[in-house]
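Enquirer: sequence and predicted structure, then a few things I'm wondering about:
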Amino acid sequence: MKIGILSYHFPPEPAFIPGSLAEELAARGHEVRVLTGFPDYPGGHVYPGWRQRWYHETHSQRLSVRRVPRYPGGAASVGGRMASYLSFAGSAGLVARRFLGDIDALYVFQLPATTFAAAGVLRLLGRVPAVLHVQDVWARDGVDERGEGRWAARLGATMTRVYRTAARIAVAAPSMRDLVVAAGADPDRVRMVLNWTDERIFHPATPGAAARQLVRRDGRCVVMHAGTIGARQGLE
């Protein structure tokens, strides 16, 4: 198969899920084409040694990565993030028909940052079936002190259109299924796919010092994943 991947982030950014999926699909014999931006996460500045330009495409065995320019201001402010999202959508839309025009299926790593681009690319590709892997959901209402309500509403409305277009929607947690269905997704098209990790790095500890560090004095072994902790989580 010819499989397209649309992702706002991609390695060398810390984007293990779309990166590992692209590598594994290529290793299984599929032709994989990735449409993404130039790396700037998490600092909001293009990585040293990289320069944004209109044509940047790399190839390895069965894997092609096309990078398009975007406004690198995603970490600055609400306006900066939205400028980054919209500029990526515009750039992706300009090259999607030629780069992804003959694919058999499209995988979208669905973050809020990818939403506008996904809507445009799906419209351009027409009947190509798309799988959305939803990692985050923004509510359509609610205004906070930083003025994000207006943009949250636009993102929410665009997400709803994308949900209704997708052939399948993968959600990263059981509770997220209810959120995407409430936002307009067809329940029969929603599947739960738990996020995976690199088992070459993260694996059960062997008995010894590494394991003992996780055991409390009462003998219980406690492991916690707190998720993303940033400015939007309001932890002041």
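Expert: Yep, it's here.

Enquirer: from now on I want contacts and neighbour counts done on CA atoms only, so please keep to that.
Expert: Fine.

Enquirer: counting contacts, what elements does whichever helix in the chain runs longest pack onto?
Expert: Using DSSP state H, we find that the single longest helix of the chain is helix 78-100. Packing contacts for helix 78-100, counted by 3 or more Cα pairs under 8 Å, 6 or more residues apart in numbering; DSSP states H and E, involve strand 31-37, strand 63-68, helix 115-125.

Enquirer: report the buried residues of it.
Expert: By neighbour count on 16 or more other Cα atoms under 10 Å, the buried set for helix 78-100 is 80-93, 95-96, 99-100.

Enquirer: what do you get for stretch 122-139?
Expert: Neighbour counts using 16+ other Cα under 10 Å place L122, L124, L125, V128, P129, A130, V131, L132, H133, V134, V137, W138 of stretch 122-139 among the buried residues.

Enquirer: also this one, for the comparison:
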Amino acid sequence: MKVLLLSQHFWPESFRINEVAQSLVEQGCDVTVLTGKPNYPEGLLFPGYRLGGIQRERREGFEIVRVPLLPRGAGGARKLVLNYLSFLLCATVLGPWALRGQRFDVIFVYGTSPILQAIAAIVLKWLKGAALVTWVQDLWPDSLEMTGFVKYPPLLNAVAVVVRWIYRRCDLLLVQSRAFLGPVRAMAGATPVDYHPNPGDRESQAGGISVSTSLQLKPGFKIVFAGNLGTVQALETVLDAAEMLGPDSGVRWVLIGSGARSAWVAEQASRRSLSQIDLPGRFEPAQMPAIFAQADALLVSLIRGPAMSLTIPSKIQAYLAAGRPMLASMDGEGARVVQEAGAGLISPAEDARALADAVLKLQRLGSAERQAMGEAGRRYYAAHFEPALLAQALVAQFKRAAGARV
């Protein structure tokens, strides 16, 4: 099966779709990736890439075709909007030229925000006569309103109209959370909607550690948060909980990653004299299993809100695979997964006191009880998020969508 994967973000940027592409190749698919020039998260083009022109490369058995875009820069809404729109424009105009003469059975959109990138895939669907499958990772316009990126109701309504138009021109919509099924179906018209979760990290492979790391965590009861340090990660709650417990608790908070609030977190940690918080920066995905193995607990947190309660952050799969107990400071579907797995302790979103209490409770448990939580997480991962099994299911969905067009 010939698959065109369309995603604004792709390797060497760190997104789960990188590994999905590899898994599809292992399932026998002929994969081509249409993407932009890598610049996430720092906002600068990665070494070896130029701003203009189409660039091609091969990796892990598939071809990558890169169209120009404007890098997101150091931050700011204007640059971010231009980054998104420039990819949409170049993928729509230059993508067909770059892919001329190639035929595809399925066009597969990795539907992170903004979902508008799927418009380029709709154009390619018309030109190539292929089935269009979009994998919805964020709910629009809900996530725009929740993050405060857009607050003007008429504009949110206009976005909703565009999203409905996109959904209804797909042949199949997949959603990363079961809680997305209702909201997406309400906008999808006659387009079928099905659940397909994000797989775990192939590097982890249910807890295996194949790559060492230069990061050695400091002594203490080590809580590791890994991923984007952004607006929806409820970092205020994490800092407040750390301040409540204080350094004498023996708890160390290790926040690994970067994002829009990295500088703010560092400033707050310094201002509040939170010496128990470590900010080591970003590490390659291959190093994360070795870092997780040093942790006593793995932390996932989100802000409170309807859209956030429907979301399963992809770090949950990686945490389950790591086999370490989890602390989930969040509501809804993500918390349900952790609770259903028996993999850790839950506290309500944006409740710093409850998070601090959960940390103390986990710290007081015996090592055997914490180990049992980690092992339960690995079993749940193997049953629900194992990459090869989900790749097989994804190929079956592609065949379903392509077959419906015959």
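Expert: Received it, and whenever you're ready, just let me know what you need. For clarity, every value in this text was computed on a predicted model and none was experimentally measured.

Enquirer: could you point out which element follows the longest helix of the first structure?
Expert: As assigned by DSSP states H and E, the chain's next helix or strand after helix 78-100 of the first structure is strand 105-110.

Enquirer: superposed on the second structure, what's the mean shift for that following strand?
Expert: Taken against the second structure, strand 105-110 of the first structure registers an average deviation of 0.4 Å after superposition, with mean Cα distance after the TM-score superposition for the first structure.

Enquirer: average offset between stretch 154-163 of the first structure and the second structure?
Expert: Its aligned residues in the second structure lie a mean 2.3 Å from stretch 154-163 of the first structure after superposition (mean Cα distance after the TM-score superposition for the first structure).

Enquirer: coming back round to it: dump the helices and strands packed on helix 78-100 of the first structure into a markdown table; add distance to N195 of the first structure as well.
Expert: Output for those, formatted as a markdown table (distance: least, Cα to Cα, whole Å):
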| stretch | distance to N195 of the first structure |
| --- | --- |
| strand 31-37 | 19 |
| strand 63-68 | 22 |
| helix 115-125 | 19 |
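
Enquirer: so of the ones you listed, which one's packed in deepest?
Expert: When you average the neighbours per residue for each of those (mean count of other Cα atoms under 10 Å), strand 31-37 leads with a mean of 23.

Enquirer: the helix or strand just after it against the second structure, how far on average?
Expert: Downstream of strand 31-37 of the first structure, the next assigned helix or strand under DSSP H and E is strand 56-60. After superposition onto the second structure, strand 56-60 of the first structure sits on average 1.8 Å from its aligned residues (mean Cα distance after the TM-score superposition for the first structure).

Enquirer: what does strand 56-60 of the first structure rub up against?
Expert: Under the contact criterion Cα atoms under 8 Å, 6 or more residues apart in numbering, strand 56-60 of the first structure has outside partners S64, V65, R66, R67, V68.

Enquirer: let me know the closest of the residues you listed to I3 of the first structure.
Expert: Closest approach between the contacts of strand 56-60 of the first structure and I3 of the first structure, by Cα to Cα: S64, at 10.6 Å.

Enquirer: for the contacts of strand 56-60 of the first structure, which one is nearest D144 of the first structure?
Expert: Nearest to D144 of the first structure among these is V68, at 32.0 Å by Cα to Cα.

Enquirer: how far away is the spatially closest residue to that closest one that is not a sequence neighbour from D178 of the first structure?
Expert: The spatial neighbour of V68 of the first structure that comes closest, neighbours along the chain excluded (Cα to Cα, 6 or more residues apart in numbering), is G37 at 4.9 Å. Between G37 of the first structure and D178 of the first structure the computed distance is 30 Å (Cα to Cα, to the nearest Å).
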